[in-house]
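In: Provided below for reference: sequence and predicted model.
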Amino acid sequence: MSGTPRRTAGLRCEDARLIARDVLAAHGVAERLVDDVLLVVSELVSNAVRHAGGVTDFHVRHLRDCVAVDVSDATSQCPRMPGTPVEVPGGFGWLLVNRIADRTEIRCGLGGKTITALIPIPSVT
């Protein structure tokens, strides 16, 4: 397992993408997967900034069969899927994260939540 040192408050999407790109480059990850990971990073970080007062913790890990992206914020409010009611905007980024990631996990606590997205590394055949 290898990843980034944890980053905290004030993290912007641009910074998070640079950190993720550096971690993935160190592991020789294919550009197509890099694009998927950067999209997930952008969505999770921007949602934390827009809806939860900012990122309180950020980590990208290259594991044996996936890339894990962890984003924490200070609210325990869960992301919502789009659709109901239709007059409420948003939710499509969360839908996109869940289509790219094999699995997403939400861990809530008194100080907020951490969302982990596990993006599969395609096997080389």
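Out: On my side now, so go ahead.
In: C-alpha from now on. contacts and neighbour counts both.
Out: Noted.
In: so what secondary structure elements neighbour the helix or strand hosting S46?
Out: S46 belongs to helix 31-52 when assigned by DSSP states H and E. For helix 31-52, the elements it packs on are helix 13-26, strand 55-62, strand 66-73, helix 92-100, strand 112-120, judged by 3 or more C-alpha pairs under 8 Å, 6 or more residues apart in numbering; DSSP states H and E.
In: These into a markdown table, with extra columns for distance to G83 and mean neighbour count?
Out: Output for these, formatted as a markdown table (distance: least, C-alpha to C-alpha, whole Å; neighbours: other C-alpha atoms under 10 Å):
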| stretch | distance to G83 | mean neighbour count |
| --- | --- | --- |
| helix 13-26 | 26 | 18 |
| strand 55-62 | 26 | 23 |
| strand 66-73 | 24 | 24 |
| helix 92-100 | 9 | 17 |
| strand 112-120 | 21 | 22 |
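In: Put this next to the previous one:
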Amino acid sequence: MCPFTAPAAFHRHRRLALDSGGPCPVRGGLAFVREALRSWHLADSPPTTDDIVLVAAELLSNAVRHGGGPRDLDLTRHGDRLRVRVTDRSPEPPRLGTRRPGQIGGHGLVIVDRLAVRWGCYPDGGGKAVWADLPLPPERRSPPPPRLPPPR
């Protein structure tokens, strides 16, 4: 039996190395996410793209605040899902805190939990990887250019 292989349009992967110690890994990571969404023809699909950018921001911010800084940001598209994965330097798993009204901060994973279809973490190279799967709208492609009459 032949294993199913999805067409390239349904499985795409992008990786951004953040180990370089750049000035702002969150800002650079979010620019990377927006560019990937544009290249996959998903940039004009709010609120989906807004949710993806927000989840990426939360995972990157948590890696900065609690994980010793992010190492990599991965985006993997599988059909109607996009996985956002951030690796960091801390083996300590993230904890979904209890939300208290009026509390400032500490809501990052609550936001991820509400927006993602599922999320989790696993050990990765002395640190951990935290990932979230988000739903995607169907991919839209640009219409083909108009056909010109043959030259005479």
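Out: Ah, there it is. Every value quoted in this text rests on a predicted model; they were computed, and no experiment measured them.
In: Make TSV from the helices and strands packed on helix 31-52 of structure 1 and add distance to V34 of structure 1 to it.
Out: Converted to TSV, those look like this (distance: least, C-alpha to C-alpha, whole Å):
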stretch	distance to V34 of structure 1
helix 13-26	7
strand 55-62	11
strand 66-73	10
helix 92-100	12
strand 112-120	10
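In: closest to R80 of structure 1 out of those?
Out: helix 92-100 (7.1 Å; C-alpha to C-alpha).
In: sorry, back to before: minimum distance to N47 of structure 1: which of the helices and strands packed on helix 31-52 of structure 1 has it?
Out: Here helix 92-100 is closest among the helices and strands packed on helix 31-52 of structure 1 (C-alpha to C-alpha), at 8.2 Å.
In: between the closest one and strand 112-120, what angle do the directions make?
Out: Between helix 92-100 of structure 1 and strand 112-120, the angle formed by their directions is 40 degrees, by axes from the mean of the first three to the mean of the last three C-alpha atoms, to 10 degrees.
In: Which residue range of structure 2 does helix 92-100 of structure 1 align onto?
Out: Aligned by TM-score structural alignment, helix 92-100 of structure 1 falls on residues 107-115 of structure 2.
In: Could you check which residue of structure 1 pairs with A31 of structure 2?
Out: Counting by TM-score structural alignment, A31 of structure 2 corresponds to L18 in structure 1.
In: Kind regards, and thank you for your time.
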